[in-house]
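In: with the input below, show me the fold.
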Amino acid sequence: MESLPFALKDPPDPVAVFFQEFGDAREGDDFYVAKESSSIRGLNALIGERAVHCVADSGCSIVAMSNATSNALGLSFDPKRRIPLQSANGKMDGTLGVAKDVPFWFGNIISFLQVHIVEPPAYDVLLGRPFEILTQARIQNFLSSDQHYTLTDPNTDKVVTIPTIPRELPRFRKEDGRDRRNYQVER
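Out: As a prediction, the model looks like this:
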């Protein structure tokens, strides 16, 4: 067996190489570092006649909707098509069923999604990988923390670019499914 070249046997220290390259660079001197955290982003979609905030989540294997949102939109779902779900914290829950071919409008394109109904999530709709695959989503992030989704309708080849917005609290109430934005407390 041949001996490895010196560079592979004893690789340079990446921190030392960095400081040789950049010296005493500090954030703000055309030198960038990642933020400690960044807000979750979402897209607004039109489902039926209602605007619904959808949290974008590339790490989710399904498209999910809260039961309250489903009720407010009048969506029917098949309760025999349930699947188990595991949250990021390891908690196991199950879906209530699946609403088939739900039309979501994003700008001028329509996507027919299979939506798992769940209870009780911290969102109205969660757009997971099936949404990204169907729309061939291209996600562009900017140093300003802005983010754009470019979506393609595979049935019409229409393309739209939509800026995301910071995540909103769920709009629909569990108790009665009413849209929180239109709900006024009587005094």
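
In: make it CA atoms for all contacts and neighbour counts henceforth
Out: OK.

In: which residue ranges form the strands in the protein?
Out: For the chain, applying DSSP state E gives strands covering 41-47, 50-56, 63-66, 84-86, 92-94, 97-106, 109-118, 125-127, 138-141, 147-152, 159-163, 165-166.

In: so which of those strands gets nearest residue 26?
Out: strand 138-141 (22.5 Å; CA to CA).

In: list the helices and strands that closest one packs on?
Out: Counting contacts by 3 or more CA pairs under 8 Å, 6 or more residues apart in numbering; DSSP states H and E, strand 138-141 packs against strand 147-152.

In: try it again at 10 Å.
Out: Packing partners of strand 138-141 (3 or more CA pairs under 10 Å, 6 or more residues apart in numbering; DSSP states H and E): strand 147-152, strand 159-163.

In: I have a second one here; can you model it like the first so I can compare?
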Amino acid sequence: MPAAFQLATETADLKQTDAPPPGAIVIQDPVEQYLRTHPDEDPKPFLRTSADSLAIRAIEGTFQGGLKASCILDSGSAIVSMSEGLCHALGLAYNPSIVLEMQSANGELNPSLGLARNVPVRFGTIVVYLQFHVIRSPAYDAILGRPFDVLTQSVVQTFGDGSQTITLHDPNSELSATVPTLPRKPPQYARSLPPPHAPFRDSRI
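Out: You can find the predicted model right below:
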């Protein structure tokens, strides 16, 4: 073995920052050597990172009477729900004895208004029947939670450009449909309530 190599191996306290022993052969890092000879070029990034934020995805549902609403896909929700405004626009009846305590993001608890059963909704070419919990004034028209995913055996495919499709299976007809998702829309059926101190208007006028 060369004397320089033997000297390096026998020096137990040799640190990485110390100069190599005389006569040692040093192999330069090829990337560092290239950048030294091409100072105007920056190394190309090899690491792909996520975006800071992306829009929540939704699909358009067609309800009775042809009324359309943006339905947010939320597999983290244990229920399917709609706003009171959408419920009133559809003229749906609901059972007020079935009430859930809904917890908002800030921890506040608000009771739901009731449950509307077997509401038909068309997505693409298939129709499914959902149990909607009615919420007084949420920041959405409708949310499709886990019961929707299980009923339709939904399969979501997300692409690198941020677009997304969802394939739904109709358990009643055995038909399937792939539906493109869209960025969520602001609620269109928010119920307009009178101001808290609005003057009473005589109904006889």
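
In: and the TM-score between them?
Out: For this chain pair, the superposition-based TM-score is 0.77 by TM-score structural alignment, normalised by the length of structure 1; 150 aligned residues with a CA RMSD of 1.4 Å.

In: deepest-packed of the helices and strands packed on strand 138-141 of structure 1, please.
Out: strand 147-152 (a mean of 20; mean count of other CA atoms under 10 Å).

In: please name the nearest non-neighbouring residue to the equivalent of residue 79 of structure 2 over in structure 1.
Out: Structural alignment (TM-score structural alignment) places residue 79 of structure 2 against residue 62 in structure 1. Spatial nearest neighbour of residue 62 of structure 1, excluding adjacent residues (CA to CA, 6 or more residues apart in numbering): residue 128 at 5.1 Å.

In: equivalent analysis for residue 41 of structure 1, please.
Out: What sits nearest to residue 41 of structure 1 in space, not counting adjacent residues and going by CA to CA, 6+ apart, is residue 166, at 4.6 Å.

In: burial check on the alignment partner in structure 2 of the one you found, number of neighbours?
Out: Aligned counterpart of residue 166 of structure 1 in structure 2: residue 183 (TM-score structural alignment). By the measure other CA atoms under 10 Å, the count of residues near residue 183 of structure 2 is 16.

In: residues in contact with residue 183 of structure 2?
Out: By CA atoms under 10 Å, 6 or more residues apart in numbering, the residues touching residue 183 of structure 2 are 54-59, 70, 72, 162-164.

In: wait, residue 171 of structure 2 sits on residue 148?
Out: No. Residue 171 of structure 2 is not in contact with residue 148 according to CA atoms under 10 Å; the separation is 11.5 Å.

In: for these two, indicate the residue with more neighbours.
Out: Each of residue 171 of structure 2 and residue 148 has its neighbours counted (other CA under 10 Å); residue 148 has more, 22 against 14.

In: counterpart of that one in structure 1?
Out: The alignment partner of residue 148 of structure 2 in structure 1, by TM-score structural alignment, is residue 131.

In: and the gap between its match and residue 173 of structure 1?
Out: Using CA to CA, to the nearest Å, residue 131 of structure 1 is found at 25 Å from residue 173 of structure 1.

In: who's in contact with the most centrally placed residue in structure 2?
Out: Closest to where the C-alpha atoms of structure 2 average out (CA atoms, centre = their mean) is residue 56, at 4.9 Å. Taking CA under 10 Å, 6+ apart as the criterion, residue 56 of structure 2 is in contact with 72-74, 181-185.

In: just the buried residues of these.
Out: Buried residues within these, counting neighbours by 16 or more other CA atoms under 10 Å: 72-74, 181-185.

In: report the two of the contacts of residue 56 of structure 2 separated the most.
Out: 74 and 185, at 14.4 Å, using CA to CA across those.

In: can you count the residues close to the counterpart of residue 71 of structure 1 in structure 2?
Out: Matched by TM-score structural alignment, residue 71 of structure 1 corresponds to residue 88 in structure 2. Using other CA under 10 Å, residue 88 of structure 2 has 13 other residues around it.

In: and for residue 125 of structure 2, the neighbour number?
Out: By other CA under 10 Å, 12 other residues sit near residue 125 of structure 2.

In: excluding chain neighbours, what is closest to the aligned partner of it in structure 1?
Out: If you follow residue 125 of structure 2 across to structure 1 using TM-score structural alignment, you land on residue 108. Closest residue in space to residue 108 of structure 1, ignoring its immediate chain neighbours: residue 160 at 7.0 Å, by CA to CA, 6+ apart.

In: now do the contacts for that neighbour.
Out: By CA under 10 Å, 6+ apart, the contact list for residue 160 of structure 1 reads 106-109, 137, 149-153.

In: could you dump those residues into a markdown table and include distance to residue 96 of structure 1?
Out: As requested, these are exported to a markdown table (distance: CA to CA, whole Å):
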| residue | distance to residue 96 of structure 1 |
| --- | --- |
| 106 | 26 |
| 107 | 29 |
| 108 | 31 |
| 109 | 28 |
| 137 | 27 |
| 149 | 29 |
| 150 | 31 |
| 151 | 29 |
| 152 | 30 |
| 153 | 28 |
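
In: which of the residues in stretch 95-115 of structure 2 are buried?
Out: In terms of neighbour count (16+ other CA under 10 Å), stretch 95-115 of structure 2 has its buried residues at 99-100, 112-115.

In: sounds good, over and out.
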